[in-house]
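**Student:** Got a predicted structure here, sequence first:
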Amino acid sequence: MLRRISSSTSMLLTFIAVTLVGPPMTHAAMAFRSIDVGSFALDPGTTFSNQAAALQAVEATGAVTVLDANQVLATSGRTGSAGLCHATGLSSSLKPGGFCWDHADDVSNSYTAAGGWTPQGITGSYDAQPNGLWDNVATRHTAYMASWHFDRLDSTGKLIRNEFARVTMVNANNNAISYNHLLLVQPYINGSGAANFRAMPGTHADGMVWYGNTLFVANGRFLQVYSLKHIWKVNSNQEMVGISGSTSSARWSNYALPLIGQYRTTTSDGTACTAAAGRMPCLNSLSLDRTGQDGLVSAEYYGAAGGRVVRWPLDYQSMLPATTNPDAHGAGVTHPTLGYVSPVWHMQGAATNGTHWYLVGDCPSGVGGGSGDSINYSCIHRALPDNSPHVYTTSPVLSQNIGYSPATKRLWGINERINSARGIRVVFSIDG
């Protein structure tokens, strides 16, 4: 969720800023403390009904071909590499592994006039099904998904944020990495009654969870919902997004993923969500907790300590947040079951194995050096509820979301660091 400039000058400025306003000397005296979440809620309003009508209208045009996750996973695309191709800071005792993107995605730079994509969220078949595999009749896939946002500099040097968002579907079968990008879009019916779709507006794609055929994407005050039974293959590879005549395009991507509904944590669309005690929680990172009733875990990015971690119950039948008053689509107001406030500075992700909580953020003073970068390694902290966290391991520079695989007892994570010369991005896993 941190938005860093990648030029050597700005990296130096960032390093100076982190040094001056970084975390306190220690977090040891502060606990990962339980909080009252009784007033928190996720509210879908009427978005599922509205989006269902628009989605059906777009599909009825014949301009897109409807696919599912199995079909996309079976289609070759870009080629990444198995294993960790960059320094990570991960403890060797935790048996680190993972994979890397191709060169273009590794070095993509948002801070240019052409713009670029920056990774944020991570999920996979380890979330999608309890056995950790995505099944179809012929093949059982080990698969992953990552979320990205697109930024660019305008002609005055101003950063245009969150112009586009996408998710990446990765087939990791047989220790090979093949993946395709899917542009996140919103179907709509225009004033003339014609069906179309546009790029999802203002989406940072902070975090996500793959749950059955549902994909949850966090975006500040909003929890966006997508169906992996409704992946659209477009019929052209143009820059435009949407339908023109009989031509569909998703800004140079072969696929678009349409919104089916969304929840919000506040009653006002307002401006960007701001994390603060007493306010409804922001939805930044996401992970899945399969202990007891399945739960969606959200965590806030906050400029110091004090970001909140909240667990929202899920309904395995509707594959949506659980509610006592579902509409025709299974959606309704949902209240969380528990929450905590984190002492970790700049918390970027949170996940649990059912006993311990793992929190990604800044390292305490004196930890995280040796990255070879102008920014220190991040740290993954581990805590029991209402106890102080301790550093579990250092982790890649600007680590973001993490998730836990109950089938393999491994943590998965992703980092967002920009290095337009040699790349520095990995998707990583460690023993949890």
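**Tutor:** Alright, I've got the coordinates.

**Student:** Every contact and neighbour count from this point should use C-alpha atoms.
**Tutor:** Fine.

**Student:** tell me the contacts of V185?
**Tutor:** F197, R198, A199, M200, A256, L257, P258, L259 (CA atoms under 8 Å, 6 or more residues apart in numbering).

**Student:** Repeat that for F216.
**Tutor:** Taking CA under 8 Å, 6+ apart, one finds M208, V209, W210, L223, Q224, V225, Y226 in contact with F216.

**Student:** Just confirm the fifth one is within a strand.
**Tutor:** Yes - secondary structure of Q224 (DSSP: H, G, I helix; E, B strand; the rest coil): part of a strand.

**Student:** so who does the closest residue to it other than its chain neighbours touch?
**Tutor:** Of all residues not flanking Q224 in the chain, Q262 sits nearest, at 4.3 Å (CA to CA, 6 or more residues apart in numbering). Neighbouring residues of Q262 by CA under 8 Å, 6+ apart: P44, T47, F48, F222, L223, Q224, V225.

**Student:** most neighbours, which of the contacts of V185?
**Tutor:** A256 (30 neighbours; other CA atoms under 10 Å).

**Student:** Next, report how far the one helix or strand C379 maps to is displaced from the centre of its chain.
**Tutor:** Element membership of C379 [criterion: DSSP states H and E] is strand 378-383. Remark: strand 378-383 is offset 18 Å from the chain centroid, using CA atoms, centre = their mean, to the nearest Å.

**Student:** How about residues contacting it?
**Tutor:** 32, 344, 356-363, 368, 389-399.

**Student:** what do you get for stretch 43-57?
**Tutor:** By CA under 8 Å, 6+ apart, stretch 43-57 touches 187-189, 195-196, 258-266, 329, 331-334.

**Student:** which two in the contacts of F216 are spaced the farthest apart?
**Tutor:** With distances taken as CA to CA, the most widely separated pair in the contacts of F216 is W210 and L223, at 12.9 Å.

**Student:** Against that first model, consider the following:
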Amino acid sequence: MPGSRIRRAWITTAAAAALAFTGLAAPAQAEDLPPDVPESWIQEPRATEGTPSPYGARDWTAPGGAASPGDFTLSPGAMNAETTRRVTRLDVVLPKSGVQNLLAGANRTAQPWCSRDSFGTAPDPDIKYCLQNDDSISREWVPQGFSGVSDAKDNELWGEAGNIRLYASYDGWDPGREDDPDPSTGDCTASEAEANDACNQKGVRITFVQSRTNPATGSPEIKYRHVLLGWTYVNSADHISFDGLHAAEYPIQKGVHAGGIVWYGNYLYVADTRNGLRVFDMRYIMDLDPDGDPGTHDAMGSDTDGVQTTANVQDKTKVGRHNHVWYSFGYRYVMPQVAAWRFKATQNNPKGSYACVATGAPKASYISLDRSTVPDRLIMGEYCRPESGYPSTGRIASYPVAALAGRSADVTAEGWANYLTMTNGGAQGAAAYNGTLYVNQSKGTDEPGNLWRHHWSDGRLVQDGQAVKTARGAEDLYVERGTGRLWSVSEHRPGVASDCTANRDPADPVGTDYCQRVLYGHKMSWLDARP
């Protein structure tokens, strides 16, 4: 998706060599640094890149056929130990907030069953939440991954809090930290970036959503709060700092897409499409406005220099530490990356294409959790569009999720690995429960998506019945065991295609648009009963 990007010039070889020797990683918006980001400073992880070449039919079995679990093997990120040291250092400086405190102060409201309708001719879901208008139509933030407390805990409670759902969004207006050679994409100048926070590359945010009873009124409500994901680094002034989540790999990928997320125990796993997984920890959610009053610029701690710092959550154009003041693109909460998992196999998927090779490292397009198996398993799958020479419909496999907490040895997909059955590809999310694999397939903005059901038979994936029509722009899937619902989120927004604007009611130009975003849940019992 083209967007406005900040043009950068290469720094001198001497400066790059000096910082490479120290092992420091620094983003463009750090203090005391030149405005460029050399390729050697890419945020971890990064898979080994190979030379793409078409693979014939001999390299894959068929739609639904077996794939190689070994291609999915993940290796611990090379910088995990250093990342731990950085997060520990940041923890000394910035105060933390637990999930329950964050939810108690949730500042945004979702509405159930508003007039927005991303389903059109598709059947209504069992439940639907409409986001606030700015989130529903945001050009900048595009929803993708979905998880919740049913993934996180066997009893579906975080302490005493329940009914918690999470969705991830990526900065789709200015995605990732790129060196884009195309001058027609409308790069922001330095002064424009300072004046317009949308020019800044914010990366990924996670949104915590809770349906609950308001303690003051006794009325039901749905509240939510955004949390910025961050990457820690040490800048040239030897200060710990953080930046938004990025991947400088243009045109391999434009930023971290966050196409899938899984909350399991304390950890949040985020899919990094070409590379593997990024890992975050719910115990390290930093609070830059502890008193809840953005105007007070609360006192923070001091780093190894002993200088007292403060925070500013009103300025949306900066991130990290600048002149002893902490910024976060205006977000109160920041959750830094604590570790990574990288694909061990070479990444041979063609750049700038939705086609997929049939062997080698997959793409981590989406992830989910299956708690109906022993052990609990993290599911990972690919978004692919087959084309000549690249027949793969997309691979999907599962890992024992508890093994990902160790970070000391490779973790291999176990139990099964298959190609998806949809011959034209397009899987946006998949989730398994009690032997059924559900797969969301997007059909673009002009028609509802498809929700497919499958079972395994003699090592193959077999479709069950017909596709169930679902939301336009259907994304990642999340199983909520207690309610028996399969949740997802729609990603489209009005104005990006004629289909979105053509279906708008002139009398209500915002409220009924087919392409406004909603969170929604289907009853799995209803899905399983469809023909």
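**Tutor:** Right, received. Where do you want to start? Computed from a prediction, not measured in an experiment: that's the story for all the values here.

**Student:** Now list the buried members of the contacts of strand 378-383 of structure 1.
**Tutor:** 32, 344, 357-363, 368, 389-399 (16 or more other CA atoms under 10 Å).

**Student:** before we move on, the earlier item: compared with structure 2, how much does the strand holding C379 of structure 1 deviate?
**Tutor:** Aligned to structure 2 and superposed, strand 378-383 of structure 1 gives a mean residue distance of 0.5 Å (mean CA distance after the TM-score superposition for structure 1).

**Student:** What residues in structure 2 pair up with that strand?
**Tutor:** Counting by TM-score structural alignment, strand 378-383 of structure 1 falls onto residues 449-454 of structure 2.

**Student:** could you measure T109 of structure 2 against D513 of structure 2, distance?
**Tutor:** 19 Å (CA to CA, to the nearest Å).

**Student:** And for L369 of structure 2?
**Tutor:** Distance from L369 of structure 2 to D513 of structure 2, by CA to CA: 32 Å.

**Student:** Between the two, tell me which one has more neighbours.
**Tutor:** Taking other CA under 10 Å, L369 of structure 2 and D513 do not tie; L369 has more neighbours (30 against 26).

**Student:** Of the contacts of strand 378-383 of structure 1, which belong to strands?
**Tutor:** W357, Y358, L359, V360, G361, H390, V391, Y392, T393, T394, S395, S399 (DSSP state E).

**Student:** What lines up with the fourth one in structure 2?
**Tutor:** This points to V360 of structure 1. That one, V360 of structure 1, aligns with N440 by TM-score structural alignment.

**Student:** cool, and D294 of structure 1?
**Tutor:** Under TM-score structural alignment, D294 of structure 1 pairs with D376 in structure 2.

**Student:** just L411 of structure 1 next, same as before
**Tutor:** In structure 2, L411 of structure 1 lands on L486 (TM-score structural alignment).

**Student:** Report the separation between the closest residue in space to V439 of structure 2 that isn't next to it in sequence and L420 of structure 2.
**Tutor:** Nearest non-adjacent residue to V439 of structure 2, counting by CA to CA, 6+ apart: A430, 4.3 Å away. The gap separating A430 of structure 2 from L420 of structure 2 is 10 Å, by CA to CA.

**Student:** again with R395 of structure 2
**Tutor:** 6 Å.

**Student:** Same check on D182 of structure 2?
**Tutor:** Taking CA to CA, one finds D182 of structure 2 at 35 Å from L420 of structure 2.

**Student:** ok, now A345 of structure 2?
**Tutor:** 20 Å.

**Student:** More neighbours: the two, which one.
**Tutor:** L420 (31 against 20).

**Student:** picking that back up, show me what contacts the residue nearest to V439 of structure 2?
**Tutor:** Y366, I367, S368, I379, G381, L437, Y438, V439, N440, D476, L477.

**Student:** Remind me which helix or strand it belongs to.
**Tutor:** Secondary structure from DSSP H and E places A430 of structure 2 in strand 427-433.

**Student:** angle of that strand against strand 436-441?
**Tutor:** Put simply, strand 427-433 of structure 2 runs at 160 degrees to strand 436-441, going by axes from the mean of the first three to the mean of the last three CA atoms, to 10 degrees.

**Student:** Check the mean deviation of strand 427-433 of structure 2 from structure 1.
**Tutor:** Using mean CA distance after the TM-score superposition for structure 1, the mean distance for strand 427-433 of structure 2 is 0.7 Å.

**Student:** what about the aligned partner of T168 of structure 1 in structure 2, distance to Q201 of structure 2?
**Tutor:** Aligned by TM-score structural alignment, T168 of structure 1 pairs with T207 of structure 2. Counting by CA to CA, the separation of T207 of structure 2 from Q201 of structure 2 is 18 Å.

**Student:** of the two, who's got more company?
**Tutor:** Q201 (31 against 16).

**Student:** Next one: that one from Y267 of structure 2, what distance?
**Tutor:** 25 Å.

**Student:** what do you get for G3 of structure 2?
**Tutor:** 32 Å.

**Student:** repeat for L486 of structure 2
**Tutor:** 21 Å.

**Student:** what ranges do the helices span in structure 2?
**Tutor:** For structure 2, the helices defined by DSSP state H cover 13-22, 80-93, 99-104, 133-137, 149-152, 190-195, 498-502, 524-528.

**Student:** Looking at structure 1, name the residue matched to R332 of structure 2.
**Tutor:** Per TM-score structural alignment, R332 of structure 2 is aligned with N254.

**Student:** wait, that match sits on V241?
**Tutor:** No - N254 of structure 1 is beyond contact range of V241, at 11.3 Å (criterion: CA atoms under 8 Å).

**Student:** To which residue of structure 2 is T265 of structure 1 aligned?
**Tutor:** For T265 of structure 1, the aligned residue in structure 2 is F343 (criterion: TM-score structural alignment).

**Student:** And G332 of structure 1, what's its match in structure 2?
**Tutor:** Counting by TM-score structural alignment, the partner of G332 of structure 1 is A409.

**Student:** What are the buried residues along the longest strand anywhere in structure 2?
**Tutor:** In structure 2, with assignment by DSSP E, the single longest strand is strand 220-234. Using 16+ other CA under 10 Å as the test for burial, strand 220-234 of structure 2 gives 222-234.

**Student:** of these, closest to G495 of structure 2?
**Tutor:** Closest to G495 of structure 2 out of the buried residues of strand 220-234 of structure 2 is H226 (23.8 Å), distances taken as CA to CA.
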